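J.: give me a 3D structure for the following:
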Amino acid sequence: MTERPALPAPLSAVLAIDEEFPSPTILDSRRLTGANWWSDQPGAVLEVRNANGNDRRALERWPREVRVLCDALAWPHGAPNAQPHGALSVCFLTAPLDGLMTATTVAEQAWVRAEVWVRSQDGDAEATAWLSTSLSAVIDALRARYETERAPLSAACAVVASAAQRGCSWQLDDDIVSIGSGVHGLSWPLTSVPAVEQLPWYTVSDVPVVLVTGSNGKTTTTRLVAAMWRAAGKTAGLSCSDGVYVHDDRGTRELASGDYTGPAGARLVLRDRAVQAAVLETARGGMLRRGLATSRARAAVITNISADHFGEYGVESLGDLARVKATVARILEPTALLVLNADDEHLRALGAALEREHAHAVAWFSRDAEHPLVQRGVQLHGYAAVVCAGHLLLAEHGVWGDLGAVQDMPMTLNGLAPHNVENALAASLTASVAGVPYAAVHAALRNFGGSTHDNAGRMHRVVLGNVTVLVDYAHNPDGMRVLGATAMAIPAARRLLVLGQAGNRDDAQLVALAQAAWASARYDRVFLKEMPEMLRGRAPGEVTQVLRSALLEAGAPPDAISAWPSELEAVRAALAWAQPGDLLVLPTHAQKEAVDALLGGLQAQGWRAGEPL
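T.: Take a look at the predicted model:
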């Protein structure tokens, strides 16, 4: 016998969404303030638990209930959709920008009504009576909520609408509305937005905006594209997993420190009046939680697709992940190109679908100079990047140019880091289609990676006397395989790996990470690191135990594995273990700044293996 959902609480409690959801099957309800996986319009998304057969009928009913409520609010409702994704289902509806909080309530109330409708179809008289008597009260409450929400946003939404009509970008959060971007942008607190007719529209436009997403290589590609803009003489703003920065010929200004790959970091860059070009690392989580921060971009790149974060927000497969990453294409300017990796099978499929649907034109990069997608892309659009005979070649307007030997580019570690060759291809092509001159692309490739500050924490080689340390951000199986291949290309007497992972990956992903690490290189020791800052629901020691078991299953000797209570302590233990000629491989995540400070201090004092730390 299937369990019936409980009837909703009294209406006053149902609408108190700040306290709890009105149905126990609701897992999450949130607003999306920009283009997103489901639409190029803002809206609301509801996640519900798949528990029994009633869920399917409720999912099918939910769009109808949404349309009834949206019609009562006089909202255009597009095509609300509800789809099952493994253990949960995801329901989405578009909504006006001034009613997104109300839209989350619409989504929740529609779901409650859909669940109760299922009961009514099964002959529950109480459910039938509730459906017929509650609708007017629900609508009245939603109308009141919408009026309260829209009042302080009316001026901001008028400015946004006018900006969109004029082909300018906009950004809106809980406190500030902006139009245009960088040196050509204007911003106001929501409490003091001027009337549309009072704005100096002749001063408002957009700086070039580049979005960088993918599974691996995002931060390196973001930093390199920004370096190419700087080589072109532009003040470049960038947001990435390490912070938000503005770079010009006088140096670097840090606007924020930490992981800023979501909308908050993007808005910091776009609202800075010094910025002449913006490069925004754009992570999956921010797109799924809030949507994109801005409404317009000059170029976008997806570096690659790798298994990670499955089971979150309805993402269950590599195909799902590719489509989520493709959200960046929703805000591309009409003549812009989406840059994709022709060597990634999931991006080949994505590119084919986008072109088949006439959604976006694609420019391809590849390590294979003869790749048919590259050749076709040059014929159609004139742009591509490849490796040929050890040189990086870039096509612009159908003409190929030589950007130099790969082994002469510092970021490739003399050609030993193959994934950074791929990142160089991605950045060069993306910068080119965004408008960076060829000479500036060339100049940046000759220099980027030569300084320890260019790409901190990403395949960063530190020589401490007679010990080599390789610092990277590898955090999924593909990243770990690339890191291992690079480690094997560097001569060493012995090799040690520090290994750990955040707790929001399931056991299968932890096992895959450990297996990839052990299979990709011959490590003499593996130091497992606990990361208390990143347990994310796991018990202390749980992640390291799963990794240890997976390493043993993969063939690692028990005496080669040890565990340490923090990332920094594992790194210190690795340095204490080191002997002359050793290579220490250190993927750092939780305590990057502390690890960088330790390594920098040891390098400055001329530390050598065997000396005290």
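J.: going forward, measure contacts and count neighbours with C-alpha atoms only.
T.: Noted.
J.: secondary structure class for W229?
T.: helix (DSSP: H, G, I helix; E, B strand; the rest coil).
J.: and stretch 371-386, what's buried?
T.: Residues of stretch 371-386 classed as buried under the neighbour-count rule (16 or more other Cα atoms under 10 Å) are 373-375, 377-378, 381-386.
J.: correction: stretch 429-441
T.: Quick answer for stretch 429-441 (16+ other Cα under 10 Å): 429-434, 436-438, 440-441.
J.: try stretch 458-474
T.: Buried-residue list, stretch 458-474, by 16+ other Cα under 10 Å: 458-464, 467-474.
J.: repeat that for stretch 596-608.
T.: For stretch 596-608, by 16+ other Cα under 10 Å, it's 596, 598-599, 602, 607-608.
J.: next, the second sequence, to be compared with the first:
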Amino acid sequence: MIPRAVSKNGYAVLNAEDPLVYKMKELVDGRVVCFSMDENNPTIKRRAERGRVSCVYENGYVTILKGKWKVRVEKASNIPLTYGGRAEFMIQNVLAATLACFVHGISIEDIRVGLTTFNAGTAQTPGRLNFIEVGSCTVLMDYAHNPAGFSGLVNFISKLPNKYRTVVINVPGDRRNDDIREMGEIAGNNFDRIVIRAGHYLRGRDASDIAALIQEGINRTGKEPQVRIIPESRDAIQHAIKYARKGELVVTLADIVPDDISHVQEIRDQILKKQQATEV
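T.: Coordinates of the predicted model:
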């Protein structure tokens, strides 16, 4: 468990909104600092009264708190990683990173510059909210491989304008059966088309067993999205893109991140070449 590895001179940055995470403070030899999407979170308020440092999302700003002292670092909508403040799970990541930097002595101005110049692209954050325009659709790659991460991703894409949505889904084999079913349920509730692939990280399971559990989750929803099982990653991604409607959002829950990026870019380039050939 990571908090156990914090040295006596170090800091553990914990999510105050999750009781199980916050309880990890008992395992920390060093110091504990917390973040929250709510400045009125009871844990944050209690720690502020004791003069402890926290980072919160406050009136649209990433804000450092210490006792009664408050300083706004930057407006979330100005931070590229948050996609205009729409990606709440990215705001949480920004809060944690801001806090880690602040307690290690980095100035507010330097933190602000870092936040406003760091972009979520395949070069800087591979596999984390990577958008690529491919033909007439948009591909979004993200490494969301548990129900909490997938729910956060779905919350984000629900704010996007795309009318149609497809997901290429796989789940690592070391997840619990209920977790795998829940991944399928989230997919069934939020996507028109679902492509189930085997994925690389089977971790002792049979790919068909994982696919069956995902299908069970989809069936729980009572909805009838189009479902295809295509084991090979490139074939699964290519199928999703090939049959995408104009303006569709194709989400891939990244498997081997460099490979997925390469597959999508290769398919994009092939489509571009065909378009250019027809224009000559």
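J.: still on that earlier bit, now the buried residues of stretch 596-608 of structure 1 in TSV, with secondary structure and distance to L93 of structure 1?
T.: Below are the buried residues of stretch 596-608 of structure 1 laid out as TSV (DSSP: H, G, I helix; E, B strand; the rest coil; distance: Cα to Cα, whole Å):
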residue	secondary structure	distance to L93 of structure 1
D596	helix	45
L598	helix	49
L599	helix	50
L602	helix	55
W607	coil	59
R608	coil	60
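J.: just give the closest residue to A444 of structure 1, not the sequence neighbours.
T.: Nearest non-adjacent residue to A444 of structure 1, counting by Cα to Cα, 6 or more residues apart in numbering: M228, 5.3 Å away.
J.: what do you get for A554 of structure 1?
T.: Q515 (6.0 Å).
J.: what secondary structure does the one you found sit in?
T.: Classified using three-state DSSP, Q515 of structure 1 is helix.
J.: which parts of the stretch 51-200 of structure 1 are strands?
T.: For the stretch 51-200 of structure 1, applying DSSP state E, counting those that start in this stretch gives strands covering 81-85, 88-94, 170-172, 176-179, 186-189.
J.: any idea which helix is longest in structure 1?
T.: The longest helix of structure 1 (DSSP state H) is helix 125-150.
J.: equivalent range in structure 2 for that helix?
T.: Under the alignment (TM-score structural alignment), helix 125-150 of structure 1 falls on nothing in structure 2.
J.: which residues of the stretch 451-600 of structure 1 fall in helices?
T.: 477-489, 507-520, 542-554, 567-577, 592-604 (DSSP state H, counting those that start in this stretch).
J.: ok, which of these comes nearest A127 of structure 1?
T.: Each of those has some distance to A127 of structure 1 by Cα to Cα; the shortest is helix 507-520, at 41.3 Å.
J.: buried sites along that closest one?
T.: 509-520.
J.: tabulate those (JSON lines), appending distance to N420 of structure 1.
T.: Listed next are these as JSON lines, based on distance: Cα to Cα, whole Å:
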{"residue": "Q509", "distance to N420 of structure 1": "24"}
{"residue": "L510", "distance to N420 of structure 1": "25"}
{"residue": "V511", "distance to N420 of structure 1": "26"}
{"residue": "A512", "distance to N420 of structure 1": "23"}
{"residue": "L513", "distance to N420 of structure 1": "20"}
{"residue": "A514", "distance to N420 of structure 1": "22"}
{"residue": "Q515", "distance to N420 of structure 1": "23"}
{"residue": "A516", "distance to N420 of structure 1": "19"}
{"residue": "A517", "distance to N420 of structure 1": "19"}
{"residue": "W518", "distance to N420 of structure 1": "21"}
{"residue": "A519", "distance to N420 of structure 1": "21"}
{"residue": "S520", "distance to N420 of structure 1": "17"}
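J.: state the number of residues packed around R323 of structure 1.
T.: When neighbours are counted by other Cα atoms under 10 Å, R323 of structure 1 registers 16.
J.: that one touches G351, doesn't it?
T.: No: using Cα atoms under 8 Å, R323 of structure 1 is not in contact with G351; the gap is 10.3 Å.
J.: isn't V269 of structure 1 up against G243?
T.: No: contact between V269 of structure 1 and G243 fails when scored by Cα under 8 Å: they sit 10.6 Å apart.
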